[in-house]
Structures are given as C-alpha cells and as structure tokens.
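can't give you the sequence, but here's the structure:
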C-alpha cells in the first residue's frame, strides 16, 4: 500500500479529496443543468440567460471586491501563527463585504432599466431586477467560501455544493420549462441563497470553536489588508468580468442573442474544465500559503504540481472534445447552428487550455502578495480582447472565441518572461522544449479539426496525437522524479 510521508502532500491530498468529490457530484449536476436548460430554452433564449448570468458575474466583481481570495489567503497563512490576524481578516472582510453587497445591489436595481436598454432587451428588465438580489448574496458567498477554504473546511464546502446542486437541479429544469428565462433566473437566485444559508451553519460552528466575535475595532485595524491586498485583487478583477460583459454586448449588437447563445453553450465546456481544474485550487492555495518555510519558500514539487496539474487536466478533457465536436453539439440540440457552433466550440476549447496553462501561476502570484502583477496581466488581456472585438467588423461567436485566444496568448507571451526572470516559475515545470512540443500538437489539432475531415480520419489522428502527448508527459515526470531523488 502506498504511504505518503510528506505532511504537506498528505494535507494537500486530504483536502483535494473532499474538494474533488464535492466538485464531481455538484458540478456534474450543474453541467447537466446548463445543457438541459440550453436545450429547453433554445439558442436565442439561452443567449438571453447567458448575458444575464454574465451581467451578474460582472457586477459581482464590484460587490465581491476580492474579499473571498483575501479571506482564504490570510486565514490559511495565519491560522496557526497569529489568531488576532485571523479574527481581523474575518471581521474586515465580512463588514466590507456586506457594505459593498448592499451598495452594489441597490445601485444595480436603480439602474436596471437603463441596463436593459443598453442590452437592447427590455424583456429582461424583470430578470435584471432579480439579479440585484443575487448580487448581495454573491458578495456574502464569496467571503463565506473564502473563510471555509482558509480554515481548510473542504469537506464542509463539498457538502454545501452537493446539497445546493441536488435542490436546485429540478428548480432549473422546471423553471425553464414553465417560465422560460424568468424561471431559470429565479432558480439562479435560489441557488445563491441556499449557498449562503448552508455556509452560515458551518461558519457559525467555526466561530464558536475559535471564539471569533465581531468587533468594530478589529475592522478598523484590518483596513490595511483591504488596500494592500483586496484593492489590487479587485482592480485586477475589473479587467476580466466587465471586459467580458462589454464584449458580450458588442456580440449581441452585431450578431444577436442566437450567436450569444452559441457562444454561451461553447463556454459551458470551458466552465467545466475550469471547475475541474479548480477542484484543488483551494487546497493548493491554502497549502502554498500555510506551508512556507523560514525563507518564504514552499516545496518545489508542490509548486510544480500547482502549475502542471491544471494544464494537463485541461488537455485531458479538451483534446477529445476538440476532435469530436459532435459530442458538444448533440448535447445542446439542433437549434444551435452547427456551422457556427463547430468552430466556436473548437476555438473555445483551445483557449481554455491556454487559460489553464497560466492558472497555477495565478495562485503563486496570490500567495506571494504580487496582486499588482495580476492587475498588469489582466490589463494586457482586457485591452487586447476589447481592441480586437471593437475593431473587428461583423463579430460573431467564432470570431469572439478567436479574440479570446489571441488575448490569452498575448498575455502569456508578454508576462511569462517577466515571471520567469523573477523566479516565480520552478525549473522543469511549464516552460521547456517538451511544453513547446505539446503546444505544437495542440495548435495543429485545432487547425486540423477546423477542416471538414471525416470521423474516421479524426479518430486516427486523435489516437496518434494523444499517444504523443502522453509520452511527452510521461518523460517529463520521469525527469522530475530523477531530479527529486
């Protein structure tokens, strides 16, 4: 029987077990929900639901203020070293989170009519007003999950996600069947409220065991955390969700809600890959933050795992779907135009792999208090995407996906040399000749699958490419193992 002696790896594996288990159960149901809702609503109505969901995510950036990540980072780092710092972090994030949640929710409600006009969708006014309530609970949920992750309560988070998914699954389906977009949005609201209620039970227990109480004096002491860590995290987030929302509105103006629906459907698989990769994001972040040695360093193998795992996982999930796009199209149905869905789907999966390539580095930046570098990274990405979408004439779902690909690629090309020079990237991890070979195989695969080759030819080529990728990854781990020994 395999025994793991390293306490850091034991902790990571134990936390990841619950995170992975909870994600498979809950996010698997969520994935099924988005597919079924997409089939029930059709491409145009699903496009409306997609822009509503993205609007919530955009304004959640303002109400959240990066407080969830702040709570995770500081609670996990100081949990065994400085109880006062933990209490201060919890107090200031809760206080400011409630304040921002109320403020943004009220402003969103007051300007919901103008927002529906901007979207050229007055029929969505009711749904946008419902979103104002969602925003408040979104702010609370981010902080609650952040605190639970900081205390490494991944088993409890798994329970929250599973219970919420089981209850909301039928609500989404019945809501979409009987009330269309309105019903799906109501189910969306219920899911956020449920998460808040369930998290409150576990957090109440944590507060009782650790004798944590609310103190305004503690809040005043913790404001330095907000402008040194939360503020750059918040500003960095402004370069993501709002940029995506702006691009979505341009897509709707150019190609309509039907094209938006196709793009949303394609991104469903993007979201699943991100969820699968994030299954150990919380455990990794807490392990990296809490297990620094006296020289402010962590285990190099954990750092490598942090960088390689999300990338390899995204390849494992995305590569078969790139070669066999029919899987994705058959799930959503014939209302999604196949000639537009196919290239959008393939390109979206390709930029998903690019996103995961730098996912681990994002955690390293967070752990080392380099959030201003994250801001710079997102600024490059945001400006690149908006520039492409704004100046491209006749943008549709496919060209939107191409814009995302170019933006993420430019982001990596500009920033990776900088991060590598600052020794943020461990040797023998995501940079090297083997990584270049994998990228060439992936790019060739995407270009190949955009052509109209028969299924039999694609099966043969897929098997060859998969064997090559597996061989390269295998040789990589052999080198890492030899180096460790």
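Received the coordinates, thanks. Just so you know, these numbers come straight off a predicted model, no measurement behind them.

only C-alpha atoms for contact and neighbour calcs from this point on.
OK.

OK, contacts around the spatially most central residue of the chain?
Ranked by distance to the mean C-alpha position of the chain (Cα atoms, centre = their mean), the top residue is residue 274 at 5.3 Å. Contact partners of residue 274, counting by Cα atoms under 8 Å, 6 or more residues apart in numbering, are 314, 352, 356.

any chance of these in a markdown table with neighbour count as columns?
Listed next are the contacts of residue 274 as a markdown table, based on neighbours: other Cα atoms under 10 Å:
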| residue | neighbour count |
| --- | --- |
| 314 | 24 |
| 352 | 24 |
| 356 | 24 |
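
can you redo those as TSV with secondary structure and distance to residue 70?
Shown next, in TSV, are the contacts of residue 274 (DSSP: H, G, I helix; E, B strand; the rest coil; distance: Cα to Cα, whole Å):
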residue	secondary structure	distance to residue 70
314	helix	26
352	helix	25
356	helix	22
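
residue boundaries of the helices in the stretch 351-485 of the chain?
Using DSSP state H, counting those that start in this stretch, the helices of the stretch 351-485 of the chain run over 359-367, 371-391, 397-421, 433-449, 455-484.

A further structure is provided below for comparison with the first:
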C-alpha cells in the first residue's frame, strides 16, 4: 500500500492539484494495467521461452509466421473500431448516452461483419493462403484454426477498447490475468504433445476464453452506464464512425499486411527461411511484449487524451507524451546492454542473434516515442495524416526489406528499424506544426543526452568484454537517463 500511495502522490504532483480526480483515475488505471500485464505477458514470455526449448528453430519460425497471420487479419477486421469505441464512450458515456449507444452498437456490428467475412474468406481460400502466404502446404489445419482465432481475437479487441472507454481498467486487468493463467500451461502442453499444431490449438482456446471473459465484464459495464445496443439512425452513426475510423482502418489494413508480407518474404527467400524467422521471432518476443505493455498503458491515457487535448496542461502533456517512451526505455535498455544474456535463455541455437535483438529493441524504443503522439493524432482528428505516415512507413520498410534480403533475420530487423526511424524524422516537423507535440518535447539537450546514453549502452556490448564493467556502466547510464527525464520535466512544466 505504501508503494501505491507513493505513486498516487507523484501523479498528483505531475498533474496538479486541480486534476486530483483525473490523477486518481489514471493511477488506478496504471496500477491495474501493470498488475494484469505483468501476469499475462510474464507468463506469455515464459511460455514461448519454454516452447523454443521444446521444438526446433524451424518450427518456432512457423509458429511466428502463423502468429503474424493471426495478428495481421485481427488488425484488419478490428482496424480502429476498438479505438473508435474507446473515444466515443470516453467522451459521451455520461453526457450523451444515446450517441454513445449508437456509436458502440454500429462499431460492434461492423466488427462482427468484418470478422465473419475474413473467416469465410480464409476457409474458402484456405489452400491458397497456406501455400502463398504461410509458405508451407503442410500447415493447412494450422491456418484453418488460426482463422477461427482471428475471429474471436477481433471481437475481443473491440470489447477491450470499449472497456477502456468506460474506464474499467480493473476489468481489463482481470481479462489479461485470465489470458496469462491459461496461456502458460496450454501453450507449453500443446507444444510438447503436438508441436506447431498444439500451439495454434492453445492460442485458439485462449482467444475464446478471453472473449467470453471480456464480454461478461463489458455487459456489466454498459449496463452500469445505461448504454444499450441500438441501431436507430444507423446511417448517421456510420457517418460519424467513417469520418474517424476510415483513415485509421486504411492505415491498419496497410501496416499489418506489410509485416506479414515481410515475414513471408524472409521465409520464401531461402531454404532456411523458417529458421531465420525463428531467430527473428526469438529476438522479437520480448520487444513484442514491451510493445503490448506500452499499448495497454496507452489505453489508460487514451480517454484522458480525448478530454485534455489542447487544454494547455503542461504536466499532463509531458506525462501523456512520455510515459510510453520512458517505459519503453526502462524495459528495453537492459537488452541493449546485455543482449547476449537474454538470448541464452532460448538455448544455444539462438545465441548468435544478439545483433537482431539490438535492432528490434531500438525499433521498439522508436515506436514507444511515437505512442503519445499517436494518441494526439486521434484526439485532434488527424487520422488521415496518420494514414499518410503509415503509407510512407510501408513503402520504406518494403524497400529496406528487399535491400537487406540476403542478411536474413538481421536484415529483417534492420529494415524495420531504419523505416521507423526515417518515418519519425520526416514527420516531426508536421507533429510540431499541428501542435501534436511542442518543439521543446523533441529538440532538447536532455533528449540528446538520453539518445547518447542508448548509443553508449549498445557500444558497451560490442566493445567491452568485462561483464562487471558493463554492469557498472549500465547502472550509471540508467541513472543519467532518469535524471535527464526528471530535469526535462521540471524545465518543461516551469516554462511551458
């Protein structure tokens, strides 16, 4: 309890006394989010480490590609509908229950239709998808089961977005806890007895379970706020949803298939493509969990970003923009300094993937920096500009994937890091001009110090053999990064 009171006190001081009610909600949301995510993603990470030791690197790559297939078409069917439900429930759940009901109902219906359509298409073109997308004709049953997993994952994604809009963060946490408690035993047992097929069966069962769980909590939450399923004035609701959702939908449709395409490109380029993807997936596993954690923390801030956008609250702006960035650095910096130690947990077959891991981790940090800005894209209704940004990224990443095609897993990781970095640098002037972020939250001596520390951290791995010296420098650099953020916060809130 002392730690919780300490966190509450700090967030109160960040947001100001006039925002105590908001800070209490954010604090509760963050505590519940971290609790649920720590259990869920911790067990998930452990499960896939165990799986890596049970099956071959090639089979691990197959599982990675099938997961990419699931994620891609889940994003396609869900697109930004979860975000739409989040936004309009957050804004209207108390003051305009009729509008909240209509928007939620229309998004729910559209997600169901899209999810069902994708399921039917996957079944009809099962053989083609198995051969041309997954790249292995023997995985037809696994692809079919993955298609059903996509259906339930999409429905669950909408429900989780709606729960966030209702600020039911404790319920979201409980869904994540159920996810973690089921994932660890089911995934490990599935891999042990049935290999790739067993893992996909386990993923399907977990998705069904958490869909049922989130549906139960959402039903109670909607009832509490008096929000009902209603499709009257459906045309008007669709117009509202389309104006916000369409550009984000197109952006999501663009990004997810690009990731799947790049994975398929890596698999189909050479005879050991699945093995290279296995190396990449091992390196990507921790970073994917960090990205999910950052996204879930973003769910806590999302409804408040809708309310406080352009309200000139310097303390909230700093916390909103940089919480994901700080969290990303804290979780990723140890891997930049000690990638060799992390890869050892997967077994000796994976120990040569340290450079791949470093590049993946750097990409994750760049993504974390963009998360707060992305919330302001939605809050300020700049979703068409977000689509332009995603389009530019997609062209970049495909180009660099072809450029580094011969470098296998390292090339795949390098392509994504370069594409994310270029995209961020090109669009920073737009972010500033549209007031999605202030200039002083980008160009600062403190930011330069943080970036330099990350670079030095990478160099410690490549140029220092002594693990004790690396630990000493890691502790010093970590302290310096924390000091930079602290000084940056004080200066920004003092003069903003």
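Received the coordinates, thanks. Since the model is a prediction, treat every value here as computed from it, not as a measurement.

the residue nearest to the centre of structure 1 -> structure 2?
Aligned by TM-score structural alignment, residue 274 of structure 1 pairs with residue 291 of structure 2.

thinking again about what came up before, closest to residue 107 of structure 1 out of the helices of the stretch 351-485 of structure 1?
Residue 107 of structure 1 sits nearest to helix 371-391 of all those, at 24.6 Å, using Cα to Cα.

on average, how far is that closest one from the matching bit in structure 2?
Averaged over the aligned pairs, helix 371-391 of structure 1 sits 1.1 Å from structure 2 after superposition, using mean Cα distance after the TM-score superposition for structure 1.

what residues in structure 2 pair up with that helix?
Against structure 2, helix 371-391 of structure 1 falls on residues 383-403 (TM-score structural alignment).

contact partners for residue 14 of structure 2?
315-316, 319 are the contacts of residue 14 of structure 2 under Cα under 8 Å, 6+ apart.

ugh, wrong one, I meant residue 458 of structure 2
Counting by Cα under 8 Å, 6+ apart, residue 458 of structure 2 touches 336-337, 358.

and the gap between the alignment partner in structure 1 of it and residue 324 of structure 1?
Per TM-score structural alignment, the equivalent position to residue 458 of structure 2 in structure 1 is residue 446. According to Cα to Cα, to the nearest Å, residue 446 of structure 1 stands 11 Å off from residue 324 of structure 1.

where along the stretch 201-350 of structure 2 do the helices fall?
234-269, 273-308, 314-337, 339-344.

same question, the stretch 1-150 of structure 2
With DSSP H, counting those that start in this stretch as the criterion, the stretch 1-150 of structure 2 has helices at 2-15, 20-54, 57-78, 81-92, 97-124, 126-128, 140-165.

out of the ones you listed, which is closest to residue 300 of structure 2?
Here helix 20-54 is closest among the helices of the stretch 1-150 of structure 2 (Cα to Cα), at 5.7 Å.

other SSEs contacting the closest one?
When contacts are defined as 3 or more Cα pairs under 8 Å, 6 or more residues apart in numbering; DSSP states H and E, helix 20-54 of structure 2 packs onto helix 2-15, helix 169-225, helix 273-308.

buried residues in it?
Going by neighbour count (16 or more other Cα atoms under 10 Å), the buried part of helix 20-54 of structure 2 is 20, 23-45, 47-54.

shouldn't residue 41 of structure 1 be in contact with residue 179?
No - in this structure residue 41 of structure 1 lies outside contact range of residue 179 using Cα atoms under 8 Å: 9.9 Å.

between those two, tell me which one has more neighbours.
residue 41 (22 against 14; other Cα atoms under 10 Å).

run through the residues that contact the alignment partner in structure 2 of residue 77 of structure 1.
Using TM-score structural alignment, the equivalent of residue 77 of structure 1 in structure 2 is residue 91. Neighbour list for residue 91 of structure 2: 303, 306-307 [criterion: Cα under 8 Å, 6+ apart].

from those residues, which would you call buried?
Buried among the contacts of residue 91 of structure 2 by 16+ other Cα under 10 Å: 303, 306.

ok, the contacts of residue 91 of structure 2 in structure 1, which still hold?
Mapping the contacts of residue 91 of structure 2 onto structure 1 (both residues aligned by TM-score structural alignment, their matches' Cα atoms under 8 Å) leaves 303, 306-307 still in contact.

including distance to residue 477 of structure 2, could the residues you listed go into a markdown table?
A markdown table is the format used below for these (distance: Cα to Cα, whole Å):
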| residue | distance to residue 477 of structure 2 |
| --- | --- |
| 303 | 34 |
| 306 | 35 |
| 307 | 36 |
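
closest one to residue 173 of structure 2 out of those residues, please.
Nearest to residue 173 of structure 2 among those, with distances taken as Cα to Cα, is residue 303, at 16.6 Å.

how about that closest one, nearest residue that isn't a chain neighbour?
In this structure, residue 303 of structure 2 finds its nearest non-sequential neighbour in residue 90, 5.3 Å apart by Cα to Cα, 6 or more residues apart in numbering.
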